[in-house]
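A.B. asks: I'd like to go over a predicted model; first the sequence, then the structure.
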Amino acid sequence: MMRGIRVIGLMVAVLGWGTGVMSAAERPVPVFEELPFGTVRPGGWIQAQLERDAATGVLPDFDKFCTAVQRRVFASKAGAPKGQNSTEYWFYDGAHEGYWMDSLARASILSQDEALLEKAEDFVNYLLESQEENGYLGVYPPELRLSHVGDDEEFCTAGWTYMGLLAWYEGTGDARVLEAVERAMGWYMDHYNRGKQSYFSRPEVPFVSGPVSHGLVLTEVAHTLYRITGNEAYRDYMLWIYEDFEQGNAGGDDIKLKRLLDPTRAATQHGVHWTEQLRIPVWAWYATGDPKYREAAEAAWDKTREALLPSFCVMSDEGVGRERRLPTPETAYEYCDTMELTASALYTAEKTGESRFADLAERCFFNAAQAGRLPDGTANSYFTIDNRYAMPPEPATRFRHNAGHYWYRPVQGPPCCSFLMFRIAPYYTKMMWMKTADGGGLAAVAYGPSRVSTKVNGTGVTIREETDYPFSDTIRFTVEVERPVSFELWLRRPGWARREGEAREALTPEAALLRDRTRAHRASQADMTVTAPDAAIRKDGDYWVVSKQWKSGHTVTVEFSPVVEKALAANGEYALRRGSLVYALSIPAEETCLQVWKTGGAGEVITPGEALGGLEETVIEADPDSRLQSRKYTPKEGAEWTYWIHAVPHGKGARQDFEPVALEGDPLNPWEEPTCGLRGRMVNGAGEEIPLTLVPMGSTILRRTTFPKDNP
């Protein structure tokens, strides 16, 4: 059951509510509330990563190589030449322009890179100039609107674009942008709505292709506009979109209520659809109070847990396919899933106040997302594998799709996974801090180096979170205020930081391995200590709450004491983790250049062979003057990764084979030069105990993340 749910005037367990939008007295009250984008700024290694991505990663040159953002289809209203008469290619270009807008807006504002800010502003102006007098801001010419010919995907093209525009509005205060988005949403609400035209019901065809259901992302625009403006019409429209989808015939329908509420049906379809839509039943529950949405939200997260890999992303080499297989560490995940799962988990943490969702967001961002990209931001992999012994995996029968999807490439095909490499850190940063529902406090929901500046109880407040977390166990909060002010500071208690004997939910693949839906609980010796001079400290659900009258210079210190855990994976092996980090054995690798991406002029890709469905693995000479290259990796000769781990019990008195160790890395670039590790011993094939040091899996390219128990 979801905890932390508060209802005005009613107990949570009330039954028999009807459907539709209920009065404010009957709807559950979120525990926290989002802050506007830009209110939270990154610090430390997160800021350094964003700055590298903006300055020397592929981001500043991305539009030179991605034809989908070059055709400017919002202005031309002309699909790609290869599209012929199909509307699919209007969608393809428009959707990627939307991803580009969102990436540019968020990355430029948080990095404060001047060149990127200028590029983002130019793209904003281009979009605003393409808006028609009637408010329409989309990619289709008039004769193709509302026609539902082929894969007409108005909603998703608009959704991704408008979210980028709203981020630009909140981060810069450009009122033109909010006005444009409201006019644009007005056009959709006038044409697709109750008593008007359905979007997801297309009776002329028996089954509409799965990409159409990406249109549910327009719920996020409606949800965000409701937060910004308070206009309940946007909240109601968010609900109508979900209701219309429920009644429609679009594919990618795992998130439909009838699917979610069927306990025999697992998540099976496209992973990105699943992860980007997980937040919608949660929003619907808090918007209506209808218990069917609460039940659906709980079922969705239960099914998500069953598909989690050791890296804390869902398995998805395109499809989740949970009913046919287990989430073994040899199963790939799509990079897009890391971003969307992180965002959905944080949106759910905001509403429910439950630590387990923020735990998942941290672990997905710190492990799966970092393990699928290069630290310098020059490339990522479309598909990533937890136990990655080669890129691509070998033999060929071990992987689906073409080998190029497993390379590190500056621009993936399709490029959605490349865009999301630049969106995930800004989304994570935005949701690290939230306001309490009553507005009288601030909550550190997800940890990491950051700064939040906002008003609390009418007074300007800035809190600096100084830490190397998750590589450090210490966090120091320093408060600056315009004048002395009383408020509550909420500090999340991670599930892995609970005292001995206190039950905690373990978001691990154990349940998937056992094929059940029960929640696994395990006590640990981990702990969390909060030090706040002259303050009252109490426990409220999954949070420590620090209350006092704050003055500038006041501090709060949090100390974690995580233990090393051996987490059972779906293949019967064990992953080692400590706190939010999953650790892996780094396998020495040989790098091979397969493409060179020239950044001069309009951009040029030098690649061998034909790129028809897959890229030929023909080695070419790397260009030392180009920082952008497509690469594959193979283990160095003599590299060894066949080891067995001691399967010792958890809890008090358990022998620890691995202990944390500090490494001489770079605190601002810890994914390339790790600052922490686990040092211990494993058994090799000869039965010998070998000393080994594991590092965060995000600090590796080739790696082994799970290990079998004692060698028989």
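C.D. replies: Sure thing, it's come through.

A.B. asks: can we go C-alpha only for contacts and neighbour counts from here?
C.D. replies: OK.

A.B. asks: Okay, helices next: where are they in the stretch 451-600 of the chain?
C.D. replies: Ranges of helices in the stretch 451-600 of the chain, per DSSP state H, counting those that start in this stretch, are 510-514.

A.B. asks: can you point me to the longest strand in the protein?
C.D. replies: Scanning the chain for the longest strand, with DSSP state E as the assignment, gives strand 589-598.

A.B. asks: alright, now check it against this:
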Amino acid sequence: MRCKIIITAICFGMSAALFAQSVYPGQHAGKMKKETVAPVQLESFDLKDVRLLPSRFRENMTRDSTWMVSIDVNRLLHSFRTNAGVFAGREGGYMSVKKLGGWESLDCELRGHTTGHLLSAYGLMYAATGSEIFKLKGDSIVNGLAETQKALGNGYLSAFPEELINRNLRGTSVWAPWYTLHKLFSGLIDQYLYADNGLALEVAKEMGDWAYRKLKPQSEEVRRRMIRNEFGGINESFYNLYALTGNEDYHWLAEYFYHNDVIDPLKELKDDLGTKHTNTFIPKVIAEARNYELTRDETSRKLTDFFWHTMIDHHTFAPGCSSQKEHFFDTGHFSNYLNGYTGETCCTYNMLKLSRHLFCWTGDVKVADYYERALYNHILGQQDPESGMVCYFLPLLSGSHKVYSTKENSFWCCVGSGFESHAKYGEAIYYRNDKGIYVNLFIPSEVNWKEKGMTLRQETAFPAEETTTITVHAKEPVMTTVYLRYPSWSGKATVRVNGKKQTVRQTPGSYIALARKWHDGDRIEATYPMQVHIETTPDNRYKGALLYGPIVLAGERGTEGMKTPFSNPALYNDYYTYDYQVPEGLKTTLQIDMKHPERALQRIGKEMKFTTLQGDTIRPLYDMHRQRYVVYWDLVGRNDK
């Protein structure tokens, strides 16, 4: 999504955050009137049952939470109150509220989307930490939104006038009003699911009733004209609202936003992505995933599976991201699109959401492998550790650098989706079924499996170290199976239980099953050897990225010619046209033995730092901040036939 305004801004060096939520099998037990009817292999733990332990992930989450807490609720409600005319009796009136800038400016047609994202993020952070401050912030926003909805009088709720919806129906110029409402619906639903806010559900239902009354009388011609505009995952929200209430009107609304031109080719298993807008596309498939879960529609399942594999196998860069200048491109010329505008973060956010649905259905380790790669290389590295600000794109142009948001005057879509991502790292580490518990990610954390009276505590320095240690805590012995992901990137794994080496018959790209009666204090140690390997572009075997296990490595290229000092990395919000001013002659070649790439790198100490034979310093891409870098090298070497 590209904003139509450019606003000068200064980065104030505070913390940032990160991304609208979905419902996965097994979550939020007891809140659904319509449960999942499709067969699933695994269920997701509720986020409140997982706690992060000290790690880079928790550091990101802490920076995220700091910025989230600092944002004044009145600022987030200002544009909603302006639209509804709700100012009477307020001390100082609306003029005393410092208005948000960037995409939240009163002249930006997407205003209000950040409030929706933050409703989700406050709910997620409350579930992930248990801290009451996040519930209080969410409650305050919901109360303010309910007040403005009541003032408008017909169930409509937005930071912009209903006329933007009318323009959409007429086919006249307007940006993406339903996209923005999707964020609001999702945020309200998440407030109910994660923070038990019943008022949030009532507000969402009134919005849904308004939408039904608005759209039910419209002709098919109007419908098709309307959905040509980006509408995000509004149909996913209506499926979720239907699941929560059982109200068939909301199911009708979900189907109303079925986009024939996009989804029909997928039904025929056609890769007809062309140069379509990537992040407009993915949420529509997420809605199909929810349709399958709620109705067992096999067509929705097949097209979802086909789309996911098409994306991963053909449209995804080494860090797990996709899109260039927000769009699909001709993958027959893949290496031509390694520019400064690759990897819109919202696309990765949505691909991770879609991946979780597929993993619950299939338990496929390939899905878990992708999730790990995208999480570490893109999402984890989206946030600047110094300022907490986040990136719109992950540029793969050699010599480019990350361009960060600003605290006051950005609020791009990737800042909004950003507010959620760093709050919900715990959601995909563990899964369960009637056979046992799955350990998918090697992130320091603790999961409480309440039904079994069992807790797993995972401690690791991965990826700096190859070993993860899991300690079992249980009041009574528990007979179950612990499934350890055996990643496709791993060498021969070693597993010990209470110091005793276990026989590992599985191979990489599967799960190691440890079935036994577990006692309090039992200890699992799993070691996954990591190797350096090359991933070349499909059209050019001499253009490739280096990886160490699942971690994409990047070469340091300094700060020569950078436009601004990196205490203020992005003077303008020109993320879409940013001129990286790459110095002439910047070195992009790498001398390497194609059959034995590990010979080209030497690791320095225990940290994730390497040097090459030609003197390059190589680090994980997620650690590459405030300087230029190279990810895709021009490879030169022997034994490459």
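C.D. replies: It's in. Treat the numbers as computed from the prediction; the structure is a model and nothing was measured.

A.B. asks: ok so, going back, could you say what helices and strands the longest strand of structure 1 packs with?
C.D. replies: Counting contacts by 3 or more CA pairs under 8 Å, 6 or more residues apart in numbering; DSSP states H and E, strand 589-598 of structure 1 packs against strand 604-606, strand 628-635.

A.B. asks: Highest mean neighbour count out of these?
C.D. replies: strand 628-635 (a mean of 23; mean count of other CA atoms under 10 Å).

A.B. asks: how much does the next helix-or-strand element following that one stray from structure 2?
C.D. replies: Downstream of strand 628-635 of structure 1, the next assigned helix or strand under DSSP states H and E is strand 658-662. Strand 658-662 of structure 1: mean distance to aligned residues in structure 2 after superposition is 4.6 Å, counting by mean CA distance after the TM-score superposition for structure 1.

A.B. asks: Enumerate the positions of strand 658-662 of structure 1 that are buried.
C.D. replies: Of all the residues in strand 658-662 of structure 1, those buried under the rule 16 or more other CA atoms under 10 Å are 658, 660.

A.B. asks: ok, then the element right after that strand?
C.D. replies: With elements assigned by DSSP H and E, the helix or strand that comes after strand 658-662 of structure 1 is strand 676-683.

A.B. asks: other SSEs contacting that next one?
C.D. replies: Taking 3+ CA pairs under 8 Å, 6+ apart as contact, the helices and strands that strand 676-683 of structure 1 lies on are strand 658-662, strand 689-696.

A.B. asks: Redo these as a markdown table? Include distance to residue 309 of structure 1.
C.D. replies: What follows is these, written out as a markdown table (distance: least, CA to CA, whole Å):
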| stretch | distance to residue 309 of structure 1 |
| --- | --- |
| strand 658-662 | 22 |
| strand 689-696 | 16 |
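
A.B. asks: closest to residue 456 of structure 1 out of these?
C.D. replies: In terms of CA to CA, the element of those nearest to residue 456 of structure 1 is strand 689-696, at 37.0 Å.

A.B. asks: Now do that closest one: everything it contacts.
C.D. replies: Here strand 689-696 of structure 1 makes contact (CA atoms under 8 Å, 6 or more residues apart in numbering) with 367, 581-586, 671, 674, 676-684.

A.B. asks: and it, which residues are buried?
C.D. replies: The neighbour-count check on strand 689-696 of structure 1 (16+ other CA under 10 Å) flags 693, 694, 695, 696 as buried.

A.B. asks: could you point out which element follows it?
C.D. replies: Proceeding N to C from strand 689-696 of structure 1, the next assigned helix or strand is strand 703-704, under DSSP H and E.

A.B. asks: can you tell me what part of structure 2 that next one aligns to?
C.D. replies: Counting by TM-score structural alignment, strand 703-704 of structure 1 lines up with residues 629-630 of structure 2.

A.B. asks: what about that stretch, distance to the chain center?
C.D. replies: 23 Å (CA atoms, centre = their mean, to the nearest Å).

A.B. asks: same thing with stretch 154-168 of structure 1?
C.D. replies: Relative to the centre of its chain, stretch 154-168 of structure 1 is centred 17 Å away, using CA atoms, centre = their mean.

A.B. asks: Report how many residues lie close to residue 419 of structure 2.
C.D. replies: For residue 419 of structure 2, the count of nearby residues is 32 (other CA atoms under 10 Å).

A.B. asks: Residue in structure 1 paired with it?
C.D. replies: Aligned by TM-score structural alignment, residue 419 of structure 2 pairs with residue 422 of structure 1.

A.B. asks: just to confirm, which helix or strand has its match in it?
C.D. replies: helix 416-430.

A.B. asks: Find the residue closest to residue 203 of structure 2 in space, skipping its chain neighbours.
C.D. replies: residue 146 (6.2 Å; CA to CA, 6 or more residues apart in numbering).

A.B. asks: How about the helix or strand hosting that neighbour, which residues are buried there?
C.D. replies: In this structure, residue 146 of structure 2 sits in helix 132-152 according to DSSP H and E. By 16+ other CA under 10 Å, the buried positions in helix 132-152 of structure 2 come out as 134-135, 137-139, 141-142, 144-152.

A.B. asks: Just give me the closest of the residues you listed to residue 207 of structure 2.
C.D. replies: Residue 207 of structure 2 has its nearest neighbour among the buried residues of helix 132-152 of structure 2 in residue 149, at 8.6 Å by CA to CA.

A.B. asks: Might one say that the closest one is in contact with residue 156?
C.D. replies: Yes: using CA atoms under 8 Å, residue 149 of structure 2 is in contact with residue 156, at 6.2 Å.

A.B. asks: Go ahead and report the secondary structure state at the residue nearest the centre of structure 2.
C.D. replies: Residue closest to the mean C-alpha point of structure 2, counted by CA atoms, centre = their mean, is residue 349 at 2.4 Å. The assignment at residue 349 of structure 2 comes out as helix when based on DSSP: H, G, I helix; E, B strand; the rest coil.
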